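Colleague: Sequence first, predicted coordinates after that:
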Amino acid sequence: MSTICKRVFVFITLTLMSVFSVSAKAADTEEGKKLYQSCVACHGDQGQGVDDLNGAALAGQYEWYLKRQLTFYKTGVRGSKPDDVIGQQMSAMSTILSEADIENVSAYLASLPVVTKVEAVAGDAAKGDNKYNAQCGACHGPDAKGNVSLNAPNLSMLSAKYLTQQMKSFQKDLRGFHQDDKYGRQMKMMANTVTNDKDLNDIVAYIKSLK
């Protein structure tokens, strides 16, 4: 290889390394913490969720899932149905976030420890065992902590109220309706196999009984 060719090769290599270094830049959790302050009222100061305001628990959820859902809210894949009042609130909040903001706040929330809360659950956990493992366990795991390879989020950290609410949103076509929400559409099909409130309550009770 000639000297000129070597120099060109080195230049191209260094340029590509620089580009990949920028694209692979780690998310800034400190910046994410600052951004999260505007979310505290609904999602709690520790990301623990606020049921009275329909705010999901976010602390300790998978970073990739948080990024996907925030992006979906921002782009109208989620929260765009007129009847989805809660989703529309999140959609409005997400419009102010840049791609970098979404990366940073998702990384911050994923870095937080899951906050365990004691709550009353209406269903029968023993009866929910078989129902959960027959209809949900294949994707979300026997411990309901999700499965990265199947793009299934952690369910065990979510409140009983939020779990019930979201299952009903899938059943009412408020979630999983958009063609770009591949995993949401899969979840919508599974949600529709839970045909009554008793079964849903039992499944939720079982999830909340897991440690």
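Modeller: The structure has been received and is ready for your questions.

Colleague: can we go C-alpha only for contacts and neighbour counts from here?
Modeller: Fine.

Colleague: Can you give the contact residues for the longest helix along the chain?
Modeller: For the chain, the helix that runs over the most residues, judged by DSSP state H, is helix 3-23. Outside helix 3-23, not one residue touches it by C-alpha atoms under 8 Å, 6 or more residues apart in numbering.

Colleague: After it, which helix or strand is next? Please name it.
Modeller: Beyond helix 3-23 in the direction of the C-terminus, DSSP states H and E gives the next helix or strand as helix 29-36.

Colleague: Packing partners of that next one?
Modeller: Secondary-structure packing of helix 29-36 (3 or more C-alpha pairs under 8 Å, 6 or more residues apart in numbering; DSSP states H and E): helix 99-111.

Colleague: Same question for the helix it packs on: list its buried residues.
Modeller: Neighbour counts over helix 99-111 (16 or more other C-alpha atoms under 10 Å) mark 101-110 as buried.

Colleague: okay, now the one to match up with it:
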Amino acid sequence: MRFLGIVAAVFVANLITLAFIALAFAMLISDQGQAFMRHLGYDISPLVSAYHQTQIKEWNDPRVRRMTSIDITPSPQEPAPVQPKPASKTTDNKPDRHAIQTTLNTCRFWNNEYRKDGTDRSKGFRDAACNRYERLSGSDVNRVISLATAPQRQTTSQQSNTRQSQQANNDDRQHEAYCKRLQEKIDYYDAKLRSGGDGSYMTYWRGERRKVSNKYSWECLRK
């Protein structure tokens, strides 16, 4: 192992030495190197000229040219395949979903109005909005919303019954308020009797309470 190490070290040292020699020779035969040698008093121009002639002879040798020639003729390239252009996207002619929803809401609104008033004006607006919704969506409007018929007018007897019912409700509210006032008077006389006082006042309050209590019992509790 030590012998191989020594051999490897010697080999590397020789390579480094050869590299330095080649570098020094290249610098020496350059124009700057020749000028430096002439400055020292040595003319190496004949040596450099002989070296260049030797290089030219070696380059003109057919054997060297066959070894060093490289065919750099480019190989013919196949034409790149033409890719078809992507088809342009066609504009979708489908209606806007927002417009469909808006017409549906309008159809429902005027349908509700026609249910309430039954006028020809509401019916015309309802039919126009619902027909437009049917054209935009392609759906049968009868499946989405039930179109109302005009509300039926109340007969004379129905109107009379309605008025009587309203009058009865008003009478009940008034009677309830009247009984409430009687109850408040009874509570007032009870408070006076509990507080005590002169005998004549106590007799008066008992009499008044008896009157109000009888009226409350007869008009409110027996109704």
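Modeller: Cool, got the structure. Everything numeric in this text was worked out from a predicted model, so none of it was measured.

Colleague: Give me the TM-score for this pair.
Modeller: TM-score for the superposed pair, counting by TM-score structural alignment, normalised by the length of the first structure: 0.20. Supporting figures: 71 aligned residues with a C-alpha RMSD of 5.7 Å.

Colleague: of all the buried residues of helix 99-111 of the first structure, which comes closest to residue 90 of the first structure?
Modeller: Using C-alpha to C-alpha, residue 102 comes nearest to residue 90 of the first structure of the buried residues of helix 99-111 of the first structure, at 13.1 Å.

Colleague: distance of that closest one from residue 184 of the first structure?
Modeller: 20 Å (C-alpha to C-alpha, to the nearest Å).

Colleague: Would you mind identifying the next helix or strand past the one helix or strand residue 110 of the second structure maps to?
Modeller: According to DSSP H and E, residue 110 of the second structure maps onto helix 97-117. Next helix or strand after helix 97-117 of the second structure toward the C-terminus (DSSP H and E): helix 120-137.

Colleague: now the angle between helix 97-117 and that next one, please.
Modeller: Following axes from the mean of the first three to the mean of the last three C-alpha atoms, to 10 degrees, one obtains 150 degrees for the angle between helix 120-137 of the second structure and helix 97-117.

Colleague: Centre of the chain to the helix or strand just after helix 120-137 of the second structure, how far?
Modeller: Remark: after helix 120-137 of the second structure, the chain's next helix or strand is helix 141-144, criterion DSSP H and E. Remark: helix 141-144 of the second structure is offset 32 Å from the chain centroid, using C-alpha atoms, centre = their mean, to the nearest Å.

Colleague: Now do the buried residues in helix 141-144 of the second structure.
Modeller: Quick answer for helix 141-144 of the second structure (16+ other C-alpha under 10 Å): residue 141.

Colleague: And the contacts of it?
Modeller: Counting by C-alpha under 8 Å, 6+ apart, 130-131, 133-134 sit against helix 141-144 of the second structure.

Colleague: tell me which of the residues you listed is nearest to residue 50 of the second structure?
Modeller: residue 133 (103.0 Å).

Colleague: Neighbours of the spatially closest residue to the closest one that is not a sequence neighbour, how many?
Modeller: Excluding the flanking residues, the one nearest residue 133 of the second structure by C-alpha to C-alpha, 6 or more residues apart in numbering is residue 103, at 5.3 Å. Residues near residue 103 of the second structure, counting by other C-alpha atoms under 10 Å, number 21.
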